[in-house]
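Asker: I would like the atomic coordinates for the input below:
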Amino acid sequence: MGGVEVEAMSDIDWIRISRICAGYGGDLKREKVGETDLRVPLDNDTWLVKFLRPCKYYPKSAYELIKRYYAFKIKHANVYDGLLPSREKNIFQQDILTVQPNRDQFGRRILVIELGKKWKHKKCSLDEVFKGCVLFLEAAMLEPATQVAGAIVIFDMDGLSLQQTWQFTPQFAKRIVDWLQDAVPLRIKNIHIVNEPYIFNVVFALFKPFLREKLRGRIIFHGTNRESLHQHISPECLPECYGGTLNLPRIEGPQWLELLILSDKEYEAINSYGYKKKEKK
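Answerer: The predicted structure is shown next:
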């Protein structure tokens, strides 16, 4: 399924959804009975559909996802409180995160994370990297085509050093895995690890205990084998550095920052929903 087909399908899907969201909204309101601490806009179709699509429109499953999504935000309030592009300039200025301007052959968004030689770990923490990923995926969740087709992630670990591996902790690994498995209302279809040195095994060992079978099966290691990568992502959708033929300029981190800052108000709206914070006694 190509990008154009996904766009068309998402448009048709949206017409169908706009007709039935009222019914689902009613179902979700019934699911929400008793959850007085959770503030969410169940009458907003645009908001509602981003939880319904990944759950194949089952109201109960969608509501469970909503609760997990907002519970995760409360649990990790140190990351999510006041999270806005304008407050996270450093991660974008480091230019180790980007979303490609194109989609893959299945219409999926492509997020690239470079945590090897480009990552200056003394200038940019893993928490900042995580915040940048959250900002990107929150934006992707609003795209109908991405809600339908999902996204893929490329981790480029070229040049990963021993000092960098020490930045990873079991606590950080668990947070990432919990987020991906339980709290992201978006289909993450595959995670591709490329250019990983042998020392990356030390990092991955931290994540393995928390991975369930479904996500573990979606993590694919390629090393420097571009033919292996191309079995999953068409060379036409990849830049030259990954053996591809894509002739579109890379969108640099500072460019993404300029674009995302324009949506600060939208992120403020996103941050306004969720569980009420318990007052400290």
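
Asker: make it CA atoms for all contacts and neighbour counts henceforth
Answerer: OK.

Asker: Does G82 touch S272 like I think?
Answerer: No - using CA atoms under 8 Å, G82 is not in contact with S272, being 9.5 Å away.

Asker: Okay, helices next: where are they in the stretch 1-150 of the chain?
Answerer: 3-31, 45-52, 59-75, 77-80, 89-93, 126-140, 144-149 (DSSP state H, counting those that start in this stretch).

Asker: ok, which stretches of this protein are strands?
Answerer: Along the chain, counting by DSSP state E, strands occupy 38-39, 97-99, 109-114, 151-156, 188-194, 219-223, 274-275.

Asker: List the buried residues of the fifth one.
Answerer: Read it as strand 188-194. I188, K189, N190, I191, H192, I193, V194 (16 or more other CA atoms under 10 Å).

Asker: now do stretch 94-102
Answerer: Those would be Q94, D95, I96, L97, T98, V99, Q100, N102, for stretch 94-102 by 16+ other CA under 10 Å.

Asker: Same question for stretch 104-124.
Answerer: The neighbour-count check on stretch 104-124 (16+ other CA under 10 Å) flags 104-116, 118-119, 124 as buried.

Asker: can you check stretch 73-87 too?
Answerer: Neighbour-count burial for stretch 73-87 flags K73, I74, Y80, L83, L84, P85 (criterion: 16+ other CA under 10 Å).

Asker: likewise stretch 258-265?
Answerer: Neighbour counts over stretch 258-265 (16+ other CA under 10 Å) mark L260, I261, D264 as buried.

Asker: before we move on, back to that, ok, so of the buried residues of stretch 104-124, who is nearest L246?
Answerer: D104 (10.7 Å; CA to CA).

Asker: Let me see the contact set for the closest one.
Answerer: Contact analysis of D104 by CA atoms under 8 Å, 6 or more residues apart in numbering lists G2, G3, I110, I233, S234, C237.

Asker: Out of the residues you listed, which end up buried?
Answerer: G3, I110, I233, S234, C237.

Asker: Now the second one, please; I'll put the structures next to each other:
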Amino acid sequence: MASASVMLVQPVGEMWQKIREELNENVNTRDQDLAAIKDWLKKQPHLPDEWEDRCLLTFLRGCNFSLEKCKRKLDMYFTMRAACPEFFTNRDITRPELMDLMSRAQGPTMPGLTPAGRRVTICRGLDKNLDTHQLNDAFKIAMMIGDVRLMEEIEGVAGDVYILDASIVAPSHLGKISPSALKKFFICVQEAYPVKLKEVHVVNSTPLIDTLFNIIKPFLKEKMRNRIHFHSDYKALHEYVPKELLPEEYGGTSCALNEINLAWVKKLEEYKDWFLKQESLVANESLRPGKPTNYDELFGIDGSFRQLSID
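Answerer: Purely as a prediction, here's the structure:
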């Protein structure tokens, strides 16, 4: 079984060097950049005074060490923590509803890295009777994994590849999907997390997925829409993702996805106390200089991203 202690293999050697260059990371000035962000954070009355250095470094890397972009991302991250308690509170993976969901749907990040230094995450449902009312909990777990990665991507990666398995999507799901939940989730992914999304591969795609994509499309930036690929079988997927990084369920030679998923359950259990401490680290809009964030404007289901200007 995949050990939770080796969930994320870190880049070394030539790959490490290439990733440093891609992230615009200068090991000689990195500590100065980190100190500048920490100093900025202390001066923001509406944001937490302190946060783990590891998390801040992950944000800097995700922003190519642009201090201004990093500040905007961090502000949005803590803003979303306050604005979306359905995603960022009660994050105890041992709660029965979350354990049940982890047994009926999976979204683990694989341990290894592609030749380009990218991390691969695979999401699939196992139960055709999954109810869309569990969508918020699914998004919660996805961001729990994302937060663990803020801590444990010690060397940084050159981006992310997501594989979405559409095999259990049914017509009954489409009418029950909450546009509000979708929009909040995609704002988090695109604006609040230091994610460099390089590719999205939808496997077991059917005409029904085209309909679902049309529902989701308004919430996606054009850059992200252009990075989505649809595949009817796994053979086409292998042209993008090496077999050694894919589990056996997808024609690969890595650990079974079930094993990786169980290892992530254990890892999330280890972070139980950490998640609880994080709940108080949110933006306080009553202390924000200038105009407080208007959640209604931010989350209005009108396709508008007026407030979101981060590249």
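
Asker: could you dump the helices of the stretch 1-150 of structure 1 to JSON lines with distance to F172 of structure 1?
Answerer: Converted to JSON lines, these look like this (distance: least, CA to CA, whole Å):
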{"stretch": "helix 3-31", "distance to F172 of structure 1": "32"}
{"stretch": "helix 45-52", "distance to F172 of structure 1": "25"}
{"stretch": "helix 59-75", "distance to F172 of structure 1": "13"}
{"stretch": "helix 77-80", "distance to F172 of structure 1": "12"}
{"stretch": "helix 89-93", "distance to F172 of structure 1": "17"}
{"stretch": "helix 126-140", "distance to F172 of structure 1": "8"}
{"stretch": "helix 144-149", "distance to F172 of structure 1": "27"}
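
Asker: Quick one: closest of those helices to V202 of structure 1.
Answerer: With respect to V202 of structure 1, and counting by CA to CA, the nearest of the helices of the stretch 1-150 of structure 1 is helix 126-140 at 16.3 Å.

Asker: corresponding residues in structure 2 for that closest one?
Answerer: Under TM-score structural alignment, the match for helix 126-140 of structure 1 in structure 2 covers residues 135-149.

Asker: mean deviation of the matching stretch from structure 1?
Answerer: Taken over the aligned residues, the distance from stretch 135-149 of structure 2 to structure 1 averages 1.1 Å (mean CA distance after the TM-score superposition for structure 1).

Asker: contacting residues around that stretch?
Answerer: Residues from elsewhere that reach stretch 135-149 of structure 2 (CA under 8 Å, 6+ apart): 86-88, 91, 93, 98, 101, 107-109, 181, 185, 264, 268, 271.

Asker: Closest to H231 of structure 2 out of these?
Answerer: G107 (18.4 Å).

Asker: Which residue is the nearest non-sequential neighbour of that closest one?
Answerer: Nearest non-adjacent residue to G107 of structure 2, counting by CA to CA, 6 or more residues apart in numbering: C123, 4.0 Å away.

Asker: How much space separates E259 of structure 2 from M110 of structure 2?
Answerer: From E259 of structure 2 across to M110 of structure 2, the span is 10 Å (CA to CA, to the nearest Å).

Asker: And for D39 of structure 2?
Answerer: Going from D39 of structure 2 to M110 of structure 2 by CA to CA gives 35 Å.

Asker: one step back: and the helices of the stretch 1-150 of structure 1, which is most packed in?
Answerer: helix 144-149 (a mean of 23; mean count of other CA atoms under 10 Å).

Asker: after superposition, how close is that helix to structure 2?
Answerer: Mean for helix 144-149 of structure 1 is 3.8 Å (mean CA distance after the TM-score superposition for structure 1).

Asker: What span of structure 1 is stretch 217-229 of structure 2 aligned with?
Answerer: Stretch 217-229 of structure 2 maps onto residues 208-220 of structure 1, going by TM-score structural alignment.

Asker: Show me what counts as buried in the matching stretch.
Answerer: With burial defined by 16+ other CA under 10 Å, the residues of stretch 208-220 of structure 1 counted as buried are F210, L211, L215, I220.

Asker: again with stretch 152-165 of structure 1
Answerer: Within stretch 152-165 of structure 1, the residues scored as buried using 16+ other CA under 10 Å are I152, V153, I154, F155, D156, M157, D158, G159, L160, Q164, T165.

Asker: Which stretch of structure 2 lines up against it?
Answerer: If you align by TM-score structural alignment, stretch 152-165 of structure 1 falls on residues 161-174 of structure 2.

Asker: first vs last residue of that stretch, how far apart are they?
Answerer: First-to-last residue span, stretch 161-174 of structure 2, CA to CA: 25 Å.

Asker: which outside residues touch it?
Answerer: Residues contacting stretch 161-174 of structure 2 (CA under 8 Å, 6+ apart): 118-128, 131-132, 197-205, 208-209, 212.

Asker: that older thread, specify which member of the buried residues of stretch 104-124 of structure 1 is nearest to P41 of structure 1.
Answerer: R109 (26.2 Å).

Asker: and the closest one, how far is that from L137 of structure 1?
Answerer: Counting by CA to CA - R109 of structure 1 and L137 of structure 1 are separated by 10 Å.

Asker: got it, and I91 of structure 1?
Answerer: I91 of structure 1 sits 15 Å away from L137 of structure 1, going by CA to CA.

Asker: for V99 of structure 1, same thing?
Answerer: 10 Å.

Asker: Next: E279 of structure 1.
Answerer: For E279 of structure 1, the distance to L137 of structure 1 - CA to CA - is 30 Å.

Asker: C70 of structure 2 -> structure 1?
Answerer: In structure 1, C70 of structure 2 lands on A62 (TM-score structural alignment).

Asker: shouldn't that match be in contact with V49?
Answerer: No - shown here, A62 of structure 1 and V49 do not form a contact pair, counting by CA under 8 Å, at 9.3 Å.

Asker: Please tell me I have it right and V265 of structure 2 contacts I93.
Answerer: Yes - checked against CA under 8 Å, the pair V265 of structure 2 and I93 is within contact range at 7.1 Å.

Asker: Find the nearest non-adjacent residue to L74 of structure 2, please.
Answerer: A192 (6.8 Å).

Asker: Which residue in structure 1 aligns with that neighbour?
Answerer: Checking TM-score structural alignment: A192 of structure 2 goes with A183.
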